[in-house]
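S.K.: Got a sequence here, can you build the structure:
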Amino acid sequence: MSGDSAASASGRSGGRPGRPVGRGTTGSRWSRLLESGLLQGGVQGSPVVRLFMRWVRRPLLPVMRLWRRNIQLKVVATTLLMSMGVVLLLGFVVIGQVRNGLLDAKVKASQSQATGGFAVAKQKSDEAASVTDDATTVDGARPTSVIQWMSDLVESLSSGGQGAFDVVTLPAGDESGGGRGPRASGHVDPAQSVPAALRERVNGNTAAAQSYTRIVYFNGEESQPGLVIGKQVNDPNGDPYQLYYLFPLTQEEKSLSLVKGTLATAGLFVVVLLGAIAWLVVRQVVTPVRMAAGIAERLSAGRLQERMKVTGEDDIARLGEAFNKMAQNLQLKINQLEDLSRMQRRFVSDVSHELRTPLTTVRMAADVIHEAREDFDPVTARSAELLADQLDRFESLLADLLEISRFDAGAAALEAEPIDLREVVRRVVGGAEPLAERKGTRIRILGDQQPVVAEADARRVERVLRNLVVNAVEHGEGKDVVVRLAAAGGAVAVAVRDYGVGLKPGEATRVFSRFWRADPARARTTGGTGLGLSIALEDARLH
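M.R.: Now for the predicted structure:
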């Protein structure tokens, strides 16, 4: 198929039947979601949801656009996020280690203090038992000396701590006798300060037990975290009771808070410092890249003299030197190609003009021979007819070459005037009717009920449509060819469609190439030159 004979495929508004056409059928799943509106406005049919999604998305669009276009922002943001993650991880590890160290030291010191206190309590109990009889009052109450001994014990044990701990005594088990009733130093509430679970562990057990708790006070002081260590011991009468040491953890809590604050301040400073360093480092790399991108854009716009400014001898400098060498070579090659193209266009133009004179002479001689062919023998007469046909094609090819050379030289001029495209289409269809009859094709015109007026060059528009219609008839395989006219919004359009075999994938971009044919072995009915669609494309661009 030649270039001009493939025009029907390029001018069609659709593809061959059964073949999926358009981005709606070839897009990805995300493009289909976008087209369906699920990602554009939320759930279809829900104006409230679409309005809400649009309201949420609108302020984020500038940020997303900046994020996509600014590599420096991406690197700095990534550095900040990773730095924050590392700082947080290290902070948790350090705080955990400090907390464990403080608590371990406090627990060891508290256990040592409590062990000494339990030993003192046992010693005092043994001393009191050796000098006190076990007599009780008539009503079963404990002697006043045991009650006083318990109070003196609490006061004695707590006085040695100088406020570092408090002492609490509780009755063992469910007993609540007066001598072993709750006693505490420092306004401590024994019932709320000693956990019930710890009391159960201490009850009936000779070993000491410990637990963390909140120390509550009677006088309205704020409760504070603490460590409670308890053990069951005997009073001078040999009856068991529970002795507890309560150690406040306020100092450890303050130390831990100080460490947290210091780590947070240092971590924030480190993150900000790393962000600033990343910004400066990336800026040194990105700035030359941005300069290269700007220069590349100017080079693509035709400003071939643009070059990068190179300073230093580092990798960026070598990149700039390589870029400048590439730009210089491109400029040289482009200049060479432009010179070669000008020479080729001038050669084609000169040859085309120079061929007109001998062609005219040959044409005159061929016409004389053709008119006298009846006087020749059959072989000579047939040769005269072939000579006339090939001269017609040669004249057409020469005319097309001259037209192409005018386009290449920029000498083609548009002679625009108001025309009714219906008349142009009818003339083209009328000229193609003989070929359509031989092919068994019917040409239908749609949209010609109303005038379709446009400011255009009638000769060039007719040439474009003639190429399209003739190609549609040539390759329509005897099926209908539809020519549709339309006008709307200050614009007009003419579409030519056939229902033939069409083009293979990738051939649609080549049909306007000069002398290109889809199938070189395919017979040419109308004897085209292979330049029809190229000229038609230039005519369309000229408008």
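
S.K.: Going by C-alpha atoms from here, please, whenever you check contacts or count neighbours.
M.R.: Noted.

S.K.: list the buried ones in stretch 222-231?
M.R.: 225-231 (16 or more other CA atoms under 10 Å).

S.K.: Next: stretch 55-68.
M.R.: Within stretch 55-68, judged by 16+ other CA under 10 Å, no residue is buried.

S.K.: Let me know whether A487 touches V452 as I believe.
M.R.: Yes - with contact defined as CA atoms under 8 Å, A487 counts as touching V452 (6.3 Å).

S.K.: one more to put side by side:
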Amino acid sequence: MVRLSRIALPTGLRRALTFWRRSIQARVVVSTLLLSAIVISAVGWFLLQQIRDGLLEHRAEVVVGEVEAEVAFNRDRLSAASGTEVNASVQRANLIGPIIEAGDSRGYGVVLGGPEGNDTGLADGGAHRTSGLELSSVPERLEEHFDGDNRPTAWTYTDIVRTLPDGTTESEPGIAVGSQVLLPADGDYYTIYFLFPLTEEEETLGLVTRALLTAAGLLLVLVAAITWLVTRQVVTPVRMARRVAERLAAGWLQERLRVTGEDDLARLATSFNQMASNLQRQIRQLEELSWVQRRFVSDVSHELRTPLTTVRMAGDVLHDARRDFDPVTARAAELLQAELDRFETLLVDLLEISRFDAGAAVLDVEDTNLLDVAHRIVDAARPLADQRGVQVVVEQPERPVRAEIDVRRVERILRNLVTNAIDHAFPDDLDHPIVVRMAADDQAAAITVRDHGVGLAPGESAMVFNRFWRSDPARARASGGTGLGLAIALEDAHLHGGWLQAWGRPGEGAQFRLTLPRRAGMPLRRSPLPLAPVDEVVLAESEPEETPASEPGREPSRGVPS
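M.R.: Okay, here's the model as predicted:
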């Protein structure tokens, strides 16, 4: 499996991302600000459009009214003069001159268009215009509107282009209004274009825009402050509950939340405190019950040793004299001896469990070659294996496997694993021997015991270490175990700071792995041997990733999913 390495992020960005993930208050404030910014932007854009349209429409109404009044005044003035009094050029000059002067005084430009009947347009009358005003300021679509005679007044938006004294040009938005006037001297219609700049409207719109932006910024700050205050009122009790819950989880069962007010959060705090009190009471009851149970087991185990010794002495006498008895009585003496052995083993195991429960178990470590330990255990279990018709072999490791261990406890672990493998192996199966492997690296040493017997069903790889648990209670055990062997083995592994794990599949056998630190007290990171057997095809996919346990040596027992 290919793993992608994490992308290296700057420290500041990594801290910001961590704060973002962990702070619900920051996420609520930022989300509210973003939504508020979107809403304010949409509303502000709509208001600006409405204000802009209102200003332009009002300006257009004003300038059109002003143009119609100016044109009407000049029409009346021209109609009062006789057409033969002056020639057309003089009369045209008398028409446009006052209009241009009025435009200069009021801030708008004027362009006189030629007679429409002669099809000269602005080319003929364009010379009569406000100084510096370019003819391109008149839109073509407005000129096309006045192609004929006696057309109504019309207007449109345009860009007013002016030539400055230094020869450069400047452009500004404006409104172009056109109207036609009949010149009595020649009977032709002339078009007068009035060009009104929108400078005041631009300034007004800019002022409104700045005001809206300022108001939006202040509104966002206000929304952020309100959101932060509101979320703080909700998040602060939640954070207090989290801290109290963490202390409760750490064992500080007397911790409680401070209750203020009568709102929902106060009722939640009250319910939390009631829950904590009930948990504290139940935990104390369980601790007392557990202490009573451990004390009972310890007392019973010790008290039974005295009568067991007496019964053992009587049983030994009967067992030694069994040849003088009839067959039934002799068989009864043999069964009594076997059950006394099993009972004595059970008492020893119960005493050992009570030491673990009381925390009185200690290690007596020494640097030991695990290969020698494995050979001693296998040699001792060979009669049982021969009785079952199975073989137990120890593979030679590639390098010496040494570790600082309590030899007695590690021998007990291996003895339990080997005898369990013999008990659960298929009888007379010489083609699939029980294999004991071991390996070591710089930090850890590991031993695996592999059998090809009945195996473990899904979920049983963790239950197999429970006290008195058996996968099939109906099956007879060749070794006569008590049901506490693997539980004691697990405690022995934890006492070393190591792991004891199981893998299994129904009908394909099982493998147990013991991993121990090379040096006493050294933390474990991974095991030198895989948990799944090397003869399994699913090795790479099946084995779980090994991570250090939450407590030293407390790696949870787990199997490989099938």
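
S.K.: where do the helices sit along the second structure?
M.R.: Using DSSP state H, the helices of the second structure run over 11-22, 24-79, 88-106, 121-125, 140-145, 199-249, 264-320, 327-358, 370-388, 407-424, 460-463, 485-495, 539-542.

S.K.: now those helices in TSV, with distance to Q511 of the second structure?
M.R.: Output for these, formatted as TSV (distance: least, CA to CA, whole Å):
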stretch	distance to Q511 of the second structure
helix 11-22	41
helix 24-79	46
helix 88-106	103
helix 121-125	103
helix 140-145	93
helix 199-249	35
helix 264-320	31
helix 327-358	24
helix 370-388	16
helix 407-424	9
helix 460-463	10
helix 485-495	13
helix 539-542	13
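
S.K.: Of those helices, which is nearest L516 of the second structure?
M.R.: Nearest to L516 of the second structure among those is helix 485-495 (7.4 Å), distances taken as CA to CA.

S.K.: compared with the first structure, how much does that closest one deviate?
M.R.: On superposition with the first structure, the mean distance recorded for helix 485-495 of the second structure (mean CA distance after the TM-score superposition for the first structure) is 0.8 Å.

S.K.: Show me what V138 of the second structure lines up with in the first structure.
M.R.: Aligned by TM-score structural alignment, V138 of the second structure pairs with V194 of the first structure.

S.K.: so which of the buried residues of stretch 222-231 of the first structure comes closest to L503 of the first structure?
M.R.: P225 (84.4 Å).

S.K.: out of everything not next to it in sequence, what's closest to the corresponding residue of the second structure for the closest one?
M.R.: Matched by TM-score structural alignment, P225 of the first structure corresponds to P173 in the second structure. Leaving aside its sequence neighbours, P173 of the second structure sits nearest to D159 (CA to CA, 6 or more residues apart in numbering; 4.5 Å).

S.K.: what's the burial count for the aligned partner of that neighbour in the first structure?
M.R.: In the first structure, the residue matched to D159 of the second structure (TM-score structural alignment) is R214. The number of residues packed near R214 of the first structure is 19, by other CA atoms under 10 Å.

S.K.: which residues touch R214 of the first structure?
M.R.: Applying CA atoms under 8 Å, 6 or more residues apart in numbering, one finds that R214 of the first structure lies in contact with 193, 223-226.

S.K.: can you rerun that using 10 Å?
M.R.: 192-195, 222-228, 246, 248-249 (CA atoms under 10 Å, 6 or more residues apart in numbering).

S.K.: could those go into TSV alongside distance to I95 of the first structure?
M.R.: Below are the contacts of R214 of the first structure laid out as TSV (distance: CA to CA, whole Å):
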residue	distance to I95 of the first structure
Q192	30
S193	27
V194	28
P195	27
E222	25
S223	24
Q224	20
P225	18
G226	19
L227	20
V228	23
L246	25
P248	20
L249	16
